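Asker: Build me a model from this:
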Amino acid sequence: MTFDRYGQYKPQGAFTSKRSTRFAQLCPFSPSARNEDDISAERLPASTNSDNRLGRFEAAYVGAVVEPDFRSNGSSGGMVSWVAAELLRRGLVDGIAHAKPSGEGGFFRYSISRSLDELHAGAKSRYYPVELSEVLDQIRATPGRYAVVGVPCFIKAVHLLREQDELFRTRIAFTLGLFCGHMKSARLVESFAWQTETTIDAVSRPEYRLKGPERPANWYTAQLTLNNGEVRQKDWFYLADGDWGAGFFQNSACNWCDDVLAETADISFGDAWVEPYSSDWRGTNVAVVRSPLMLEMIEAGIAEGRLDLKAVDADYIANTQAAGLRQRREGLAYRLTWQKNGLRPRKRVAPSADLPFPRKLIYRLRYDISAWSHRLFWLSRQWKQPQLYLRWARASLQLYQGLSYGRGRPGVWARKLGLTKRND
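Answerer: As a prediction, this is how the structure comes out:
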């Protein structure tokens, strides 16, 4: 896996040839690969619940970790790190593969944590591209049982690999999924640097979501620590590309994904983007528990007072991720109509253009912002003219927010077009 000129990872080498049957069966976006429904049906045949938005599951919860340090050290309610730590403490795994800060070849990389201290060092959200090849080589070389933490396409890829390779089928014992809106390219943090009056070469450590009682959980603040120790901050709200839903620097493959909630994982986690939790600065998780063993672990944590969780239904979970589900269901159905039959990805969503014109306009604009953000940023880097990209980004964001929904009411252009329902 290597970075392309846009800061997105792409596979390279003879193995990735169009004639490679094995690669086609491993890539989570390949039409030759099994889809999420097929994988889940085989892995979780006796699930108590099944929902076309959440997938198969045993139970769902909202809440946070009570046990010290997990919630305070994480971006949200601390549930991902708590479950990973519990797997280590119970001796169910020898290591956890997850994204951690790295001083080599990028700000973050996948590595294996074998202790609680190492695990805590990898807490918090990382909106930066990473890839699995190095850590999979380590799992292949070192006997033991492992858990892998990842976004939906990574977890799906792990299961596709397990189907082909008995060694990984034996050694990767658990998968912990992260709800995903889309993946960003490496240029996002570089844009943060430009907008805080510095350069990417001067940055030693980025933080994407700071916690503090002065800001609600859904008010993201980016922080860059520079090589000289100086710290610079800026709220996402004031960034030219700080509206996540607009799609700046979105990985192109994310336009064709229909899995928001990591349906093939043993347990999946997201943020509780509903009140009163979205205003709670401490952060709150929603969790979809899919395997019986994970359910036993969660129920034990609740009974012991280590977890403060409340059981919720599928509609509650879906409501916390409503915007992402619209993009991956309604929006995906529309995007599929743009492709000719021979080039159309095979997805669980049927192609459909049965949408009001303003909704189509929003999906078109989001797609174009995603594509052109890569191109304009690349051009700005080549010409050493950050303002070229930033002026375009501000204008694009203004147009997007004028069409979409924000601060509880439709944007100005949405009102003029008669778009009065939520459309983010």
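Asker: Please count neighbours and contacts with C-alpha atoms only from this point.
Answerer: Will do.
Asker: Looking only at residue counts, what's the top helix in this protein?
Answerer: If you go by DSSP state H, the chain has its longest helix at helix 357-383.
Asker: Please enumerate the strands of the stretch 101-250 of the chain.
Answerer: 108-113, 146-150, 172-178, 203-207, 221-226, 231-235 (DSSP state E, counting those that start in this stretch).
Asker: Turn these into JSON lines, including distance to Ser47 and mean neighbour count.
Answerer: Formatted as JSON lines, the strands of the stretch 101-250 of the chain follow (distance: least, CA to CA, whole Å; neighbours: other CA atoms under 10 Å):
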{"stretch": "strand 108-113", "distance to Ser47": "30", "mean neighbour count": "22"}
{"stretch": "strand 146-150", "distance to Ser47": "21", "mean neighbour count": "25"}
{"stretch": "strand 172-178", "distance to Ser47": "17", "mean neighbour count": "24"}
{"stretch": "strand 203-207", "distance to Ser47": "38", "mean neighbour count": "20"}
{"stretch": "strand 221-226", "distance to Ser47": "39", "mean neighbour count": "20"}
{"stretch": "strand 231-235", "distance to Ser47": "42", "mean neighbour count": "16"}
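Asker: The structure of the following sequence is requested for comparison with the preceding one:
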Amino acid sequence: MSADPITRTVARNLCTGCGACAGAFPGLIRMVDDPVNGRRPVVVQSAEAREAAAKAVSLCAGAQSDWGRLPRTDAIDEDWGPVLAAWEGWASDDEIRHRGSSGGAVTALALHALATGTADGVAHVAARADDPRLNAAVISRDRAGLLRGAGSRYAQASPAESLGRIAGGTERVAFVGKPCDVASVHKAAQSDPFLKAKIPLTIAIFCAGAPNLVATDRLLDRLGVPKDGRLVDLRYRGDGWPGLMQAAWIDAEGTRNESEGISYAEGWGKVLQSERRWRCRVCADHTGAFADISVGDPWHAPPAGNTDAGRSLIVARTPRGKAFVEAAIAAGALTAEPRPRDIIARAQPNLAATHGAVWGRRLAMRAVGLPAPRDRGRKLRRQWLDLPRRAQVQSLLGTWKRVLRERLWRRVRIAESAQ
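Answerer: This is a model prediction of the structure:
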């Protein structure tokens, strides 16, 4: 096995698959889709590539991040990262609201960035045209491009692969990604003032973990997509809140077929979530602490059905993000009402419990000699102590059981032949 630090990060189960390393050094580091381990970087076997990996590891938030540099004033900020202000609302554009996973706020904010000249492009992910099971990092410059990525993509994605194009271009590009993706982009921008100047805004999407390709194929089986059908569309959410999971394929006669739609609760709860990678299960940031703005589901006021008009929870993390959201509301791009700063805990109670369990999981990993991510300045132990005793014990014993069941001591190896 190569001794380079990127390959070691993957091997030790610390990689999140954000793609920042590959984006910074295209041609020397590339992202591949491993069906089991997820989308992960492979370093070319050359001295130049190993040198690139040694530099790229400084961008990796998978192994380590620094919460100590985030401004925090109270317990809310300690638990969730900086929360300057919060709103509940939706895209004023009816189509964007309908297509979005919840209220379409991410797409509305991205489009507002383009419309106002805040950004020339928006980096995000969209389904690959040749295989909708997979995601591609794209930069959109218009409404149509943004709508390609509207709605959740519950599959491995590496939007930070766009960093190379952003750094090498002349455009200002807003960035949209999962919390782990934004954390790596934040590290990259902090270390490179020229790159920082080209990223005027970052938006994080709340995330409970990314399932692998095995999970996607199981979902297609549940949806009744035949093995010999040519998949042309796979929707995880959207077309209402939270939306139905549904697929479309072309059969041998050339006819387009659509599957039945299954609920988000069934698709996520019974099919997809069990195949989240272990790195996702020890993640300490599911709500985008390092972003300018983060957006998620306001589950404290859940929809009555599967295709209701959507609503989004919108959180400003930085002064820049707060000013941008306020401007989007004033311009009519967003329809939103202020909410108390503690709204995340009420909207996402499961994530509060998850953060506490993460401290116990990481402790259990280190107790048996396994490496665990480090988030400097992140006070997870207090959240673990707030858990019921049974949950505390489960975070330890459950981890040791998983270590044995999944053989987590084994090195993760990504084959060059992966998709």
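Asker: Using CSV, please lay out the strands of the stretch 101-250 of the first structure together with distance to Ala395 of the first structure.
Answerer: Shown next, in CSV, are these (distance: least, CA to CA, whole Å):
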stretch, distance to Ala395 of the first structure
strand 108-113, 31
strand 146-150, 34
strand 172-178, 32
strand 203-207, 26
strand 221-226, 21
strand 231-235, 19
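Asker: wait, which of the ones you listed is closest to Arg22 of the first structure?
Answerer: strand 172-178 (19.4 Å; CA to CA).
Asker: The second structure: matching residues for the closest one?
Answerer: Per the alignment by TM-score structural alignment, strand 172-178 of the first structure matches residues 199-205 in the second structure.
Asker: in the second structure, what residues pair with whatever helix or strand comes next after the longest helix of the first structure?
Answerer: The helix or strand immediately downstream of helix 357-383 of the first structure is helix 386-403, counting by DSSP states H and E. Under TM-score structural alignment, there is no match for helix 386-403 of the first structure anywhere in the second structure.
Asker: Stretch 302-311 of the second structure: how far from the chain's middle?
Answerer: How far stretch 302-311 of the second structure lies from its chain's middle: 22 Å, per CA atoms, centre = their mean, to the nearest Å.
Asker: okay, how far is it across it, tip to tip?
Answerer: 9 Å (CA to CA, to the nearest Å).
Asker: And the contacts of that stretch?
Answerer: By CA atoms under 8 Å, 6 or more residues apart in numbering, the surrounding residues in contact with stretch 302-311 of the second structure are 88-90, 97-98, 100-104, 239-244, 263-264, 297-298.
Asker: Buried residues in it, which are they?
Answerer: Neighbour counts using 16 or more other CA atoms under 10 Å place Pro303, Asn306, Thr307, Asp308, Ala309, Gly310, Arg311 of stretch 302-311 of the second structure among the buried residues.
Asker: Quickly note the distance from the third one to Ala108 of the second structure.
Answerer: Taking CA to CA as the criterion, Thr307 of the second structure is separated from Ala108 of the second structure by 19 Å.
Asker: The first one too?
Answerer: With the distance defined as CA to CA, Pro303 of the second structure ends up 20 Å from Ala108 of the second structure.
Asker: what residue lies at the spatial centre of the first structure?
Answerer: Residue closest to the mean C-alpha point of the first structure, counted by CA atoms, centre = their mean, is Cys180 at 3.0 Å.
Asker: Need the nearest residue in space to that residue, chain neighbours excluded.
Answerer: Nearest non-adjacent residue to Cys180 of the first structure, counting by CA to CA, 6 or more residues apart in numbering: Val260, 5.3 Å away.
Asker: list the contacts for the residue mapped onto the one you found from the second structure?
Answerer: Using TM-score structural alignment, the partner of Val260 of the first structure in the second structure is His286. When the contact criterion is CA under 8 Å, 6+ apart, the partners of His286 of the second structure are Pro179, Phe206, Cys207, Ala208, Leu351.
Asker: Pretty sure the first one sits against Ala284.
Answerer: The reference is to Pro179 of the second structure. No: using CA atoms under 8 Å as the test, Pro179 of the second structure is too far from Ala284 to be in contact (9.8 Å).
Asker: follow-up on the earlier one: residues making contact with the match of strand 172-178 of the first structure?
Answerer: By CA under 8 Å, 6+ apart, stretch 199-205 of the second structure touches 106, 118-119, 172-179, 182, 189, 287-288, 291-296, 320-321.
Asker: which residues of the stretch 251-400 of the first structure fall in strands?
Answerer: Using DSSP E, counting those that start in this stretch, strands in the stretch 251-400 of the first structure cover 267-271, 285-289, 307-312.
Asker: What span of the second structure is the last one aligned with?
Answerer: So the one you mean is strand 307-312 of the first structure. The aligned range for strand 307-312 of the first structure is 334-339, by TM-score structural alignment.
Asker: if I look at Arg391 of the first structure, how far off is Ser380 of the first structure?
Answerer: Look at Arg391 of the first structure and Ser380 of the first structure: by CA to CA, they are 11 Å apart.
Asker: who has more neighbours, the two?
Answerer: The neighbour comparison of Arg391 of the first structure against Ser380 (other CA atoms under 10 Å) goes to Ser380, with 15 against 12.
Asker: Please name the residues that touch that one.
Answerer: Shown in contact with Ser380 of the first structure (CA under 8 Å, 6+ apart): Pro386, Gln387, Leu388, Tyr389.
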